[in-house]
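Colleague: Pasting the sequence and the predicted model now:
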Amino acid sequence: MSDNKIVEPAEENSGNFIHTLIEEDLAEGGRDYGKKVHTRFPPEPNGYLHIGHAKAICIDFGTAEKYGGMCNLRMDDTNPTKEDVEYVDSIKRDIKWLGFDWDDRFYYASDYFPKMYELAVKLIREGLAYVCELTPEQMHNNRGDLSHPAVSPYRDRPMEESLDLFARMKAGEFEDGRMTLRAKIDLNSGNFNMRDPVIYRINHMKHHRTGNDWCIYPMYDFAHPIEDAIEGITHSLCSLEFEDHRPLYDWVIEHVDLPAKPRQIEFARLGINNTVMSKRKLRQLVEKHYVSGWDDPRMPTLCGLRRRGFTPASIRNFCERIGVAKVNSIVEFSFLEHCLREDLNQNARRTMAVLHPIKLTITNYPEGKSETFEVENNPECPEDGTRTVTFSRNLWIEREDFMQEPIKKYFRMFPGNEVRLKTAYVVRCTGCKTDSNGNVTEVLAQYDPATRGGNTPDGRKVKGTIHWLDADTAIPAEVRLYDNLFTVPEPEQENFLELLNPNSLEILTECKVEPSMMQAKAPAFFQFMRQGYFCLDQDSTQDHLIFNRSVSLKDSFKKKN
């Protein structure tokens, strides 16, 4: 079980400790930087951004906005193992989609490789770094414990020798893992990150920007504070796992010759149930084809959420309302869905769609006749106007809206019962037709001409209202219904692939939608009456409409709370 706790988000964010600390820094007598608040968002370009990154983006860019400051976008490309320009482009696209902008402040960590090397050499000259030849296994075995200091037989290596070896490391004379450069700090520190940490390692791998210019690369803990200082960052906002690394961050800032002195502040990462957020695990899902790609609508990636129909407003509202905490926690996915419903309820166009169609014949409606009704596109926004729907003798209704033998409190169609066809007429079911196996193939009904618009002039009560489509004008569509990708609330386990939900995707190919849908362009948003909120998929064409269910109408989070 995880140590994370489930939290119930407040409807309004009650406060933000990061803002409190920044205001203390900016106040008289506090830490006065003498310039604007300057933050940065530093993703590693080795995968696509996910909903957890959205929280960090909102904190980094949102904090700068709050104080009239600036936020840089920096690609932390210090590890060439999995980095690619594909990820760089996707990161830019996702941040823009969320509504944030870095103006001309776009940087790469690799831009600073020469300066980092220069500063590492300076540390060696000052007796604050040395070349170590321990293998990773030996280094681990010699790291000591709380009662015993770490050990390195190379710690007192002469400065000239370390300078020579470091230059030869850079020149490519040694194989991967043969040597490292370590900061000389404190082998007896209670914080193991300070026990002479590695700050450079050898990696003979082509970099996506610098090619083969470098075969040694700085470690994140060394590179990151230097990048911040070079860019003039005032507040380096990062996730909670870097709290124990803060002393090393401050040590680097103190001992390198750069004017800016950024302050690191940590906040808790976002966890959501029924999904994984590890890039390694997400990559496995993609590369082993358990999902269709990084933008599969079941993925927690921003491109996946976008394709599913989540809006920037819903995600930013979600990030704002869960707040900024100092303790890791898990937020229910249903709250993210709740935020989406709130947005789409105001902005999604209403339409009728039949997902499991069965034919309804109005036997007393003249053959060849049709009529039209004007209906609102969105009752929440009258300014969205109206559309025209056609009614005729031959209709489609949902298969579940008819029962030959109704169960208790079933108010929809069954022989002898009246129902209201949404916006059209009241009809009385007169029976059905079945095939040789007893399966219903057609429902029969008669309409009451006096009830146009669904009104009952005589005041009789009609309990059931169902949606419908004109069979003569409705067009076919494919609809994809999504559920949780995993069967358990906390799948962040090594056997996570065994926890995949086999029913996370259901594809319906015989659906019917209004003919006006042919004019829609992805990612148009709709509320299918009585069904849920849907968006037009990017692969949709006029000849083959494809809709993704973004979220159902039922709000489990709201009901629970």
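Modeller: Yes, it's here.
Colleague: okay, CA-based contacts and neighbour counts for the rest of this
Modeller: Will do.
Colleague: Number of residues surrounding G30?
Modeller: Taking other CA atoms under 10 Å as the criterion, the count of residues near G30 is 12.
Colleague: SS state for it?
Modeller: The three-state assignment at G30 reads coil, by DSSP: H, G, I helix; E, B strand; the rest coil.
Colleague: My guess is it contacts T20. True?
Modeller: No: taking CA atoms under 8 Å as the contact criterion, G30 and T20 are not neighbours in contact, 11.8 Å apart.
Colleague: adding another structure so you can compare the two:
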Amino acid sequence: MADEILENEVAGNFIHDFIKEDIAEGGRFEGKEVHTRFPPEPNGYLHIGHAKAICIDFGTAERFGGKCNLRMDDTNPTKEDVEYVDAIKEDIAWLGFSWGDRFYFASQYFDKMYEFAIELIKKGLAYVCELSPEEMRENRGDLSHPAKSPYRDRPIEESLDLFERMKNGEFPDGKMTLRAKIDLTSGNFNMRDPVLYRINRIKHHRTGDKWCIYPMYDFAHPIEDALEGITHSLCSLEFEDHRPLYDWVINNISVPAKPRQIEFARLGINNTVMSKRKLRKLVEENYVNGWDDPRMPTLCGLRRRGYTPASIRNFCERIGVAKATSTVEYSFLEHCLREDLNETAQRTMAVLRPVKLIITNYPEDKTEIFEVENNPNRPEDGTRTVTFSRELFIEQDDFMEEPVKGYFRMFPGNEVRLKTTYIVKCTGCKKDENGNVIEVYAEYDPETRGGNAPDGRKIKGTIHWVDAKTAATAEVRLYDNLFTVPDPDVGDKNFLDYLNPNSLEILTNCKVEPAMASAEAPKSYQFMRLGYFCVDKDSTPEKPVFNRSVSLKDSFKKK
């Protein structure tokens, strides 16, 4: 298997290069199956940044014919919840990745972690410290001065006794910690006797009240990896300075494997925030309508907005894997969605801001049926029928009584093509007492069925329409960036100060083809000339609801 992988010259990245070295002859994992893991903390919903990590963890395993575990990092019960566990599993499966039967919780290793902590104490490599968090910060030292702890030389037997009593709940929260005994002078502050365990009396969503001490992530994570036989622990770049501690833990306890940690840069996208704490604030303080609000960068929010697994996976693949942190334009994510939906979405006609068009010379009792393609890129999707009659709905901005220069749509005396059907000539309009146009009038040329003029005259404008007799009334939700600046999360900025008050516009009197009323979420459509839209979960046959996924205009491609 390893030889076959090494011969495969599919484009990779620096992680793949490291793994190729590791599984080659003489490498540290020669003859072993590549085994990765995705270890989310179940304290919120996954966002687009996690999608990059998911694609790297699961995608790397697929690339090398290996396997990837899904593990919930539930070492901190403060904000954890079963709701998040279920949502994480749903999002990963939606992206198209499978963990098989390899689904784990960090909490299932709590007993083993406690045993390994005892092992370190017995080796003289860990001790119970009674410094408070404030005192620990005061004694942390700096690059010129070492850290200090008066408890560092505490006898092994005393630390063993105190640690057991910590476990048994004899001390209040914050009274004691278990610290690794490494190097108080290290230039890497993560190695200055880091805390391994703290007292925290919070009920755990899986273990209940069994434990009142919980391991720190830097201690738990390498143990979990080693117990599961992970070969490559792929982490985001902020864990690079933690790698010496990861290796220290692995090398000083009797675990069955020694994984290799490799770091990559996180994904940054402009005009949004991707801190779980800040996303939680948006949800809990009702700045948005839940974790799956289509304005959120969460995977469930993107899914509800109409993003597809293919578009997100393609986005993650094309931005690549790097060591240097960078920010990707949101418009590139939209570009990837637009590419996918252009190939897959059914075309349809919808009018968002309707005004009635009356074709005065068309018989009042007549209705015609036209056959139209569902998707010109996919002949296999077939055709559908649309009805055409005397009264139609068109977009308000497709009529202008006094046209500006370069306007080729409907105005008195001008001819336009009604998509797929006839050429019509505008003859005027009717206004209400406020001067608003409420009806537009035109005459059709019966010789132009199909939209072509037999005499060859050129028609510059083509507009879409919906038959007033059969149209369904729908609600359409138009979304814009949640924030008004590209970097709401940089420096001392309060990201809430930059919330976009116009990030959601709801239109309630839109007109759509009748078959769309019974469509189920999350079916996507291209509303001709308007953009890509999907059926929202709130939609019913009586009140269809659509979300705008992305406009037709590709600003990224233009750049």
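Modeller: Right, received. Where do you want to start? As the structure is a computational prediction, the values presented were derived from the model and not from experiment.
Colleague: residue contacts, the alignment partner in the second structure of V37 of the first structure?
Modeller: Using TM-score structural alignment to pair residues, one finds that V37 of the first structure aligns to V34 in the second structure. For V34 of the second structure, the contact set (CA atoms under 8 Å, 6 or more residues apart in numbering) comprises 61, 64-67, 230-232.
Colleague: For stretch 192-212 of the second structure, give me every contacting residue.
Modeller: Taking contacts as CA under 8 Å, 6+ apart, the residues outside stretch 192-212 of the second structure that touch it are 77-78, 80-82, 107, 140, 147, 166-169, 171-186, 213-216, 218-219.
Colleague: So how do I select the buried members of those in ChimeraX?
Modeller: The buried subset of the contacts of stretch 192-212 of the second structure, as determined by 16 or more other CA atoms under 10 Å, is captured in ChimeraX by this line:
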select :77,80,81,107,140,147,166,167,173,176,177,178,179,180,181,182,183,184,185,186,213,214,215,216,218,219
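Colleague: Go through the contacts of V34 of the second structure and flag which are in strands.
Modeller: The members of those that map onto strands under DSSP state E are 67, 232.
Colleague: Which one of the contacts of V34 of the second structure is nearest to R529 of the second structure?
Modeller: The shortest separation between R529 of the second structure and any of those is 41.6 Å, and it belongs to A61 (by CA to CA).
Colleague: If you tally nearby residues, what's the number for the residue nearest to that closest one when sequence neighbours are not counted?
Modeller: In space, A61 of the second structure comes closest to K67 once its chain neighbours are excluded; the distance is 5.1 Å by CA to CA, 6 or more residues apart in numbering. Taking other CA under 10 Å as the criterion, the count of residues near K67 of the second structure is 22.
Colleague: Repeat that for H50 of the second structure.
Modeller: Using other CA under 10 Å, the number of residues around H50 of the second structure comes to 19.
Colleague: Distance of the counterpart of it in the first structure relative to L481 of the first structure?
Modeller: For H50 of the second structure, the aligned residue in the first structure is H53 (criterion: TM-score structural alignment). When CA to CA, to the nearest Å is the yardstick, H53 of the first structure and L481 of the first structure sit 26 Å from each other.
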